[in-house]
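[1] sharing a model prediction with you, sequence too.
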Amino acid sequence: MADGTGAVEIHAISKRRFDAYVVWARGVGPLPPITEVEWLEVKPAKVLATVFVDLTDRDLNSAVLAPDLAGKYRAVETLQSHTNIPDAVNGTAESMVRVLKNYNNARTQGDEKPSADFFAKVVKESKLHTRFKYLRDSPSAVAAKRLIEIAMRWYDNQDGSYVEQFQTTGFDPRVWELYLWAMLREAGYRVEQPKPAPDFLARGILGDFYIEATTANPPPPNLVVPLPETAEAIHDYIHNYLPTRFSGPLWAKLQKRYWEREGVQDIPFVIAVQDFHQDLSMTWSQSALFEYLYGVRIEEVESDGKVQKVEVPVTDLEWGDKRLPSGFFKLPDSEHISAVAFNAAGTLTKFNRIGIAAGMGEPNVTARHEGRRFANDNTGVEEEFSQVVSEDYEEDWIDGLTVFHNPNALRPLPFEALPGAAHVFEEDGLHRQFFPAGHLVTSTTTLTVKNGSGPTTSVAAH
């Protein structure tokens, strides 16, 4: 598609690529009810556009966007009441050409403010986190870096310490926060970042809720527990050790008593926890979190020649000299916690996959994502998968997220608040689970870098 002279090429692109640049732009307040149907680009992302249906009056409209002088993609022209989609695409393309020809003036908003630069070094090189340096410097992380560079222009440095922690001791927790922010925006929420806390206030058509992020972090070097290798060691690790890693951060958040703050007591409050205490430990984290939250363990019992799964109460957690109460949702004051959310896939590697799928990677870097998902036919069967990550690859930010609902919550979180997530809940005294088709269970990603005529290097990560 061109402007008649062939000077400007306008490409149809995927919603995935469009959102990689634009999903961050949602501010505060409820989102307008629209459905996007087409997405366009003047490469490389100089001008973007979308054609959408306004669900209020069924009008076919479009919006043209370009990066303002601070690098934030914002609307520069809005076109209304197109007759049909082909006319909408042609009219929008003409608008994109006009914007490009008057580019600097068209994209100037007049209220630009500098945003935080996550990669502007604020400490000595020796203090930088190894994974931050990997993100900053490694060819295999280029897609994640480019995606984060776009997102960071919209992210509020809420407590003034985000960049310093992102580069040093708080790298993993800050990536987890950034993941949650991305997930909420993709889910259609406008997201506020209250000061000083909780981390996020998600505002949507179906209601509002708070999310506070926390992480299970590495213990002191002398207390690191090696990853188990035998079946007996894995059982001990999952059922006795891992729950103790979740008890600390969740208990600490409970002691903050966020529900006593103005406004927080009125709507659901969710704690989102991630496990970074050891590389690859999150392979088993979700089942351990289930046990700690509900104070029950799922065991297989044979009766009359049949194997059945039964719930066994777990009153206390014991590991070494530690003895802690199990059943977080049974603790005093826990009724103020509506749910706990977890996603083993909410890591830097997810940013890389989504960045590659949005066309932000380099041609010499390939990624293969493999693991287990629930079948797409809603049978509830887990299936192995192996996919090359390309621009045809599909993955949502919410993919892999599980929400554990508190049966005693004073303000329950509706399932519809996060419909793309898996949900664990209590019904008739038993714990049940709902998994959307294709829900990600566990996975790893192998990134391969081809260095011209030199050696090929591969990196595996969650």
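    Good, I have the coordinates. Numbering: from 1, shown residues only.

[2] going forward, measure contacts between C-alpha atoms and count neighbours the same way
    Noted.

[3] before we move on, what SS does residue 409 have?
    coil (DSSP: H, G, I helix; E, B strand; the rest coil).

[4] what's the burial count for the closest residue to it other than its chain neighbours?
    Among residues not flanking residue 409 along the chain, residue 335 sits closest, at 4.4 Å (C-alpha to C-alpha, 6 or more residues apart in numbering). By other C-alpha atoms under 10 Å, 18 other residues sit near residue 335.

[5] the one 10 residues further on too?
    The local packing of residue 345 (other C-alpha under 10 Å) involves 25 other residues.

[6] next one: residue 262
    8.

[7] could you check how far it is from residue 195?
    12 Å (C-alpha to C-alpha, to the nearest Å).

[8] same question for residue 220.
    Residue 220 is 31 Å from residue 195, where distance means C-alpha to C-alpha.

[9] what do you get for residue 436?
    In this view, residue 436 and residue 195 are 34 Å apart by C-alpha to C-alpha.

[10] same question for residue 136.
    29 Å.

[11] could you do residue 152 as well?
    18 Å.

[12] could you report the neighbour count for the nearest residue to residue 274 once chain neighbours are set aside?
    Nearest non-adjacent residue to residue 274, counting by C-alpha to C-alpha, 6+ apart: residue 215, 4.7 Å away. When neighbours are counted by other C-alpha under 10 Å, residue 215 registers 22.

[13] quick one: residue 215 and residue 271 touch, right?
    No. The pair residue 215 / residue 271 is not scored as a contact, 10.1 Å apart, by C-alpha atoms under 8 Å.

[14] just the helices in the stretch 51-200 of the chain please.
    85-101, 103-107, 130-137, 142-151, 162-167, 171-186 (DSSP state H, counting those that start in this stretch).

[15] which ones are touching residue 290?
    Taking C-alpha atoms under 8 Å, 6 or more residues apart in numbering as the criterion, residue 290 is in contact with 296, 404.

[16] that one belongs to a helix?
    Yes. Per three-state DSSP, residue 290 lies within a helix segment.

[17] hmm, back to that, now tabulate the helices of the stretch 51-200 of the chain in JSON lines and tack on mean neighbour count.
    JSON lines is the format used below for these (neighbours: other C-alpha atoms under 10 Å):
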{"stretch": "helix 85-101", "mean neighbour count": "18"}
{"stretch": "helix 103-107", "mean neighbour count": "17"}
{"stretch": "helix 130-137", "mean neighbour count": "16"}
{"stretch": "helix 142-151", "mean neighbour count": "21"}
{"stretch": "helix 162-167", "mean neighbour count": "20"}
{"stretch": "helix 171-186", "mean neighbour count": "22"}
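
[18] use this one as the comparison:
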Amino acid sequence: MLDLFTPRFRKEKLHNHFRLISADPDYAKAQPIIQNWATGLLDRRGESQKFINEFQTTFNSSMWELYLNRALIDLGCSVDFSKSAPDFFVRGPGNYEFNIEAVVSDQPPTAKQQKTFNEQDFKTRGALKLAGKIRDKLDLYRGSNGKKHPYSSMSHVRDRPFVIAIAPFDSDLSLTQNNELINMVLLGLTPPVLEGPDLGKQDKMTSLRKPSGAQVDMGVFTNDSFKEISAVFFSTLGTFGKAVVESKIDRLVRATRYRVIDKDRIAPGSELWQVGTHRFQFAALNYLLTQRRESEHQIGGADMLIQHSSFHRETHLDGLQVYFNPYAEVPFDPKFPWPVEIALNYYDVESGEHIQAHPDGALVSRQVYEITPAYIRLLLGRYGFIR
């Protein structure tokens, strides 16, 4: 297999993340993991050299394709790389065929991070970028703007589900957004209220305003305006951090997992399902904060974990979310055998509700830090383990 990591360009042309992975001995263990993700992907005729060049110079979009390629293998799928477009012509279990076009919302190479952080601006900007990238790929499918060979005209695309796989890389903080911004774009839902009597409540929204003043539609899966898209795959976790935790490099991992259980399945006296906020330390560098709230039949909430990477468990598919378009011309097969860790999202046309089929333990977010006293103090302080 062609080697992703032998530098092909002068140092100043290499992407910062690629430079770090290829030069820092700490990350040597992550290289064979990422190389393994490329299985089959580098066999595409005429495309492999271009792919490696982009991986080394622009990085993020290639990293996302590498993540997806491995995810498809774990889903029990194969990819026919004789088709040059869209990015993945997939054959799943039972010979079920569909196409995936991959895209990231990236920042231009010259982008400067703003010195002051405004959460509302960050969310608006991030949602507009996601919406713009999804629209661009829909235009490729439709053949808008005079494109000569739209995806819809290709025989292997016609009458098969068309999926857009998108990940946000548009700012240094874009991977902290969980699924809030994609929920704005696809389902027209504002971020949930985080405290007070309206805890968890989400309002509806129909559009966001660009800096130019133009309005951009939100909630594109709540009507038939994007009916050519069967589903969207989304993750903030299909990143270099995934390769770091898969390689078990010595790192500090901060992760959040969604938790839910039927009350009749809770063992009597279970400390981990106590309602409210509780903190546990199981070992050196193995901390858990539980947040639990009660509904009629269930206890739900979240686990926040701060752990040495040797304690952290994460599959390649952890963090992958799928959104189904109820208005799709070619719906994605509802009987597709999804592995347990994947979070599925539906929109109920009758009730206008977002239906989250998220498994107990679904990985919501994860960041990786060097193990330094400063990071340990920062994380333990943030979650109330030290004052």
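    Structure's in. What do you need? All figures in this text were calculated on a predicted structure; none of them were measured in a lab.

[19] sorry, back to before: what sits against the alignment partner in the second structure of the residue nearest to residue 409 of the first structure?
    With TM-score structural alignment defining the correspondence, residue 335 of the first structure maps onto residue 227 in the second structure. Contacts for residue 227 of the second structure (C-alpha under 8 Å, 6+ apart) come out as 221, 325, 327-329.

[20] again with residue 67 of the second structure
    37, 238-239.

[21] which neighbouring elements make contact with the longest helix anywhere in the second structure?
    The residue-count maximum for a helix in the second structure (DSSP state H) belongs to helix 119-142. On a contact count with 3 or more C-alpha pairs under 8 Å, 6 or more residues apart in numbering; DSSP states H and E, helix 119-142 of the second structure meets strand 97-106, strand 162-169, helix 180-187.

[22] so the second one matches what in the first structure?
    Taking TM-score structural alignment as the measure, the first structure aligns residues 269-276 with strand 162-169 of the second structure.

[23] repeat that for the last one.
    Taken onto the first structure by TM-score structural alignment, helix 180-187 of the second structure occupies residues 287-294 there.

[24] what about the nearest residue to residue 39 of the first structure once chain neighbours are set aside, which SS state?
    What sits nearest to residue 39 of the first structure in space, not counting adjacent residues and going by C-alpha to C-alpha, 6+ apart, is residue 50, at 4.4 Å. Under the three-state scheme (three-state DSSP), residue 50 of the first structure adopts strand.

[25] just tell me what residue 50 of the first structure corresponds to in the second structure.
    Checking with TM-score structural alignment, residue 50 of the first structure has no match.

[26] shouldn't residue 50 of the first structure be in contact with residue 62?
    Yes. With contacts counted by C-alpha under 8 Å, residue 50 of the first structure reaches residue 62, the gap being 5.6 Å.

[27] who has more neighbours out of the two?
    residue 62 (26 against 23).

[28] so what's that one up against?
    Per C-alpha under 8 Å, 6+ apart, neighbours of residue 62 of the first structure: 49-52, 78-80, 88, 92.

[29] and residue 223 of the first structure, how many residues sit next to it?
    Residue 223 of the first structure has 8 nearby residues by other C-alpha under 10 Å.

[30] what about it, distance to residue 238 of the first structure?
    17 Å.

[31] and if you look at residue 173 of the first structure?
    22 Å.

[32] residue 192 of the first structure now?
    Applying C-alpha to C-alpha, the value for residue 192 of the first structure to residue 238 of the first structure is 36 Å.

[33] ok, now residue 89 of the first structure?
    From residue 89 of the first structure to residue 238 of the first structure the distance is 54 Å (C-alpha to C-alpha).

[34] next: residue 153 of the first structure.
    Counting by C-alpha to C-alpha, the gap from residue 153 of the first structure to residue 238 of the first structure is 40 Å.

[35] now do the contacts for the most centrally placed residue in the second structure.
    For the second structure, the residue nearest the mean C-alpha position is residue 235 (0.7 Å; C-alpha atoms, centre = their mean). By C-alpha under 8 Å, 6+ apart, the contact set of residue 235 of the second structure is 166-168, 178-179, 319-321.

[36] rerun that using 10 Å as the cut-off
    Counting by C-alpha atoms under 10 Å, 6 or more residues apart in numbering, residue 235 of the second structure touches 64, 68, 165-168, 175, 177-179, 182, 317-322, 364-365.

[37] mean distance, the match of helix 180-187 of the second structure to its aligned residues in the second structure?
    Once superposed with the second structure, the aligned residues differ from stretch 287-294 of the first structure by a mean of 1.2 Å; criterion: mean C-alpha distance after the TM-score superposition for the first structure.

[38] and that stretch, how far out from the chain's middle?
    21 Å (C-alpha atoms, centre = their mean, to the nearest Å).

[39] before we move on, what about stretch 196-209 of the second structure?
    Per C-alpha atoms, centre = their mean, the centroid offset for stretch 196-209 of the second structure relative to its chain is 22 Å.

[40] could you do stretch 41-60 of the second structure as well?
    21 Å.

[41] check stretch 256-266 of the first structure too.
    25 Å.

[42] first residue to last residue on that stretch, what's the distance there?
    17 Å.

[43] quick one: contacts of it?
    For stretch 256-266 of the first structure, using C-alpha under 10 Å, 6+ apart, the contacting residues are 197-198, 201, 208-210, 212, 267-269, 333-334, 336-337, 410-411.

[44] now list the buried members of those.
    Among those, those classed as buried by 16 or more other C-alpha atoms under 10 Å are 197-198, 201, 208-210, 212, 267-269, 334, 336-337, 410-411.

[45] looking at these, spot the one nearest residue 21 of the first structure.
    residue 201 (21.8 Å; C-alpha to C-alpha).
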